[in-house]
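here's a sequence, model it:
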Amino acid sequence: MRITDRILDAMGLQTKALDASTWPADLLAAPTLAGVSVTPETALSVPAVANAVALISGAVGALPLALYRTEGQGKVEAVDHPAFDVVTDQANDWTSSSALRTQLAIDAMLHGDGFALANRLPNGEIFELIRLMPGSVTVLYNPATGEPVYHWNPAPGASTLGNTAQATIAASAEPAREFTYSDVIHITPPLSVNGITGLSPIQHAREAIGLALVLEQYAARLFGNGARPSGVLTAPPGVRADAIDRMKISWQASHGAGNSGRTAVLESGVKFEQLALASTDAQFLEMRQFAIVEIARAFGVSPVMIGDASRATWSNAEQYNRQFLTYSLAPWLRGFEAAYRRVTLAPEERRSYSIAFDTSDLLRGDSAARGEFIAKMRASGVMTANEARAFEDLPAHAEGDSLINPFTQSGKPTGSAAPQDKAAQ
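I've put the predicted structure just below:
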């Protein structure tokens, strides 16, 4: 028994599991008010959700993540650290570090949590990071200290939280095990109910996503019927009910679905009156637009970033990129950095080592602003010519390691003037 468990027993407390029973009922996979269930699989069928998930996870995976060592007033890449390769290059033999970060972000947005296990050598060094399926991990916690413990059970059927498994558990899978917080990289969305496990955007925006699903299904059915609502067949007095039913069935078979637009032949004085499409009255298009905005709010991104260009212009595109980095992506990046630092660095190493993303690539879209930034950094003596060239992916120059301002240096030797020849006086 662990020392924490003994303390809890002495206090009359016990370790609790964070599972479905600890969540409010309205956060479970019950049908929404719109009448549809929102799961990770159904949510991804909404283009706005799929775009938001791909946007954030793609940026997390694309930005370089490196392990640095502090030297003087700056920092350099710690290529000699044992965890450098798994952080920056290959998480394991079959998964790159970029691909692992992308998948962990997807897991967190769809399931609320993303998990990766750090496999260690006997001396404690990490040699690989392995993704754990969200549905196979249960988070336990200590009520007295809040310390999490991760119970991993790779049982068949526990590979996802949906109704269908996306991967089959191998017959030689390991038995259930428990891991401490120093061995599991735990990624959560910025929003959490209990402070330990995360609340996925599709959970707290389930009604908005459910509405988007219903609107999408309605539009599909509408255009599947020729983009026309049902009309009215008006029969003269005296027509029997069975004849009316027969004409209705005949009309639907001849002019429903893909048969719209065909020539209609009516009998017994029956007249057809088409009903006008009332999408504007029901504000159908406005509702679909509002659903996109609500989903964008749930993921913390601008609607422009997920394809709604109604308010985008050439002049504010760069500002949207900056807002995405500052307000949408920064919480995710800080969460990844903290989780990687907790697992890959020992407590005594955190004073001299750090893990951070390089976000400069997101700000390279505007060439004029980029050129102005480099010029100012060179003029202030902060950046050398070779550092500026590396920023633009250019090779180093033999004379490019000087911090001298090229805009004020004339090229003449500095210092006191050379003494004049007395004979020439």
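
use CA for all of it now, contacts and neighbours both
Will do.

what helices or strands is the lengthiest helix in the chain leaning on?
In the chain, taking DSSP state H as the definition, the longest helix is helix 206-224. Under the contact criterion of 3 or more Cα pairs under 8 Å, 6 or more residues apart in numbering; DSSP states H and E, helix 206-224 touches helix 284-299.

now the helix it packs on against helix 206-224, angle please.
Going by axes from the mean of the first three to the mean of the last three Cα atoms, to 10 degrees, helix 284-299 is angled at 150 degrees with respect to helix 206-224.

buried ones in helix 284-299, by neighbour count?
By neighbour count on 16 or more other Cα atoms under 10 Å, the buried set for helix 284-299 is Arg288, Ala291, Ile292, Val293, Glu294, Ile295, Ala296, Ala298, Phe299.

after that helix, next one along is what?
helix 317-323 (DSSP states H and E).

one more, so I can put them side by side:
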Amino acid sequence: MQKQNYNFFILIWSTQTLSTLGNLILSYGIGIWNFLQTHRALDTALGITAFYLPAWIFSRMVEKYIKLYSPEKILLYTSFCGLFLWTVIEIIRNYQQSLITIYFALIISGFLKSFQVPALAIFIRKYSENNDYQKNISLFSLGNATTALISPEIATVLLKVGNGNINSLLITNIISYFGIIYVLLRTLKIKNIYSKEENKEQINPTKINIKKKYPTICILIVFTSVMSFCSNLTYESILSPMILSRSNENQTVLAIVNSFFGLGSICGGILLTKKIFTIKNPYAVFYLSALISFLFGDSLMALGQNCLIWCLAAIAATIPMPFITAASNMIVYQNASVNDHPKLFTQLNSWESLMIPIGAFLGGYLADNFFTPLISRTNNLSFLLEKIVGKTEGSGMALMFLGTSIIGSLLSISGFFINKTISINKK
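This next block holds a predicted model:
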């Protein structure tokens, strides 16, 4: 990558890392504030749904505009819209304290995010040479992992500063948008992005059948959706209740385990960014990384009954994540026409986003109404399961992690061999 392009790339990377930090602080803080207002987990799940569902609902619209405008402009326009949105919400909240207002803002914010995710993937491809794909994708993964590590602490501090009010969160998010827009305007002006550079051939794209034209990428989309579902069924939905239940409600243990999730992703990002590990076969790396995450991460999380094992589980589950992200993007970059990238990345994001609220709702329901009662019964099956995951509070939730470990591992192996079979048949 030329030095000028690299500097431009780093500046855009900094704006999107700052954007992610602002969004994570806001979402984490709103989740806590929401629960404290109602003391119902359902309301938190509704917030997750409001944020992620628009990516699936408006996927066709996103495809169209991703093709019409350059990714840099999309990032700029959505940042302007985000700034306007949260400023209006802050003004409204000074007159009316309402959960409905927050849900509405999350829906609009999720709608804007549905443009940003595929635009960012196209941006990376646009400003990367073939041998830089791994490094540049991983750079964004590293930024996201770092923000995920520090955002809960920042959100907690801001809530305490605001005496439990989310105004401090909103103001911080608004300030971050000013920084993002300023840097974007400066860098895009230097790069002369304002010139009419769009490819006119992309304005009226032909429809494609992903299943027929890109069968291996179709499998990738399905498997990524399943991974998203399993992750939200367990990690996003029941991880905190499980650890608190199995550690006598020790919040320090929970905080330590959560920090290791961020550290694992950072380690994986460094391995790829520094090219300590080089991805030569994206398909193999994708499915092998998923297998490692499910087989070791989920199983250790299920079998563990102390902080050390849970921390090891967190590392095992998250070190492969940057590899999965990099490999999935490289599969699209290397195997699909550039004109089809907007549709493919939009579909990847939309189906993955759809599985997030489904997993979040279903995870809590299954834990409370099926797995916890199952392991509490006095029969031979319950006795056997207790031998595996232990007989403590939260054992039913641990059993769910064991289930996702087995199912996810089998799906990873199946996905790899299905993809291999399709590749052989193509030849």
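
please state their TM-score.
The TM-score (TM-score structural alignment, normalised by the length of the first structure) is 0.22; 156 aligned residues with a Cα RMSD of 7.3 Å.

so which elements touch the helix or strand just after the longest helix of the first structure?
Per DSSP H and E, the first helix or strand lying C-terminal to helix 206-224 of the first structure is strand 232-234. Other elements packing on strand 232-234 of the first structure under the criterion 3+ Cα pairs under 8 Å, 6+ apart are strand 271-273.

next, the buried residues of the strand it packs on.
Residues of strand 271-273 of the first structure include none that count as buried (16+ other Cα under 10 Å).

after it, which helix or strand is next?
Note on strand 271-273 of the first structure: by DSSP H and E, the next helix or strand toward the C-terminus is helix 279-282.

can you list contacts of that following helix?
Residues outside helix 279-282 of the first structure that contact it (Cα atoms under 8 Å, 6 or more residues apart in numbering) are Leu285.

could you tell me the end-to-end distance of stretch 77-90 of the first structure?
Start-to-end span of stretch 77-90 of the first structure (Cα to Cα, to the nearest Å) is 16 Å.

tell me how many other residues surround Asn258 of the second structure.
19 (other Cα atoms under 10 Å).

okay, and it sits in which element?
Short version: Asn258 of the second structure belongs to helix 251-273, going by DSSP H and E.

helices or strands up against the helix or strand just after that helix?
Sequence order places helix 282-292 as the next helix or strand after helix 251-273 of the second structure, per DSSP H and E. Helices and strands touching helix 282-292 of the second structure, by 3+ Cα pairs under 8 Å, 6+ apart, are helix 320-335, helix 395-426.

and the angle from the last one to helix 282-292?
Comparing the axes of helix 395-426 of the second structure and helix 282-292 via the same axes, to 10 degrees yields an angle of 160 degrees.

got the buried residues for the helix holding Asn258 of the second structure?
Quick answer for helix 251-273 of the second structure (16+ other Cα under 10 Å): 253-254, 257-273.

touching that helix from outside, list them.
134-136, 138-139, 141-142, 145-146, 148-149, 240, 243-244, 247, 277-278, 307, 310-311, 314-323.

returning to that earlier point: widest-spaced pair of the buried residues of helix 284-299 of the first structure?
Arg288 and Phe299 (17.1 Å; Cα to Cα).

what helices and strands are in contact with the helix or strand where Val157 of the second structure lies?
Assigned by DSSP H and E, Val157 of the second structure belongs to helix 133-161. Counting contacts by 3+ Cα pairs under 8 Å, 6+ apart, helix 133-161 of the second structure is packed against helix 3-38, helix 99-126, helix 167-191, helix 251-273, helix 320-335.

if you set the cut-off to 7 Å instead, what comes out?
On a contact count with 3 or more Cα pairs under 7 Å, 6 or more residues apart in numbering; DSSP states H and E, helix 133-161 of the second structure meets helix 3-38, helix 167-191, helix 251-273, helix 320-335.

what's the angle from the shortest one to helix 251-273?
The one in question is helix 320-335 of the second structure. 30 degrees.

and the first one, by the same measure?
Counting by the same axes, to 10 degrees, helix 3-38 of the second structure points 160 degrees away from the direction of helix 251-273.
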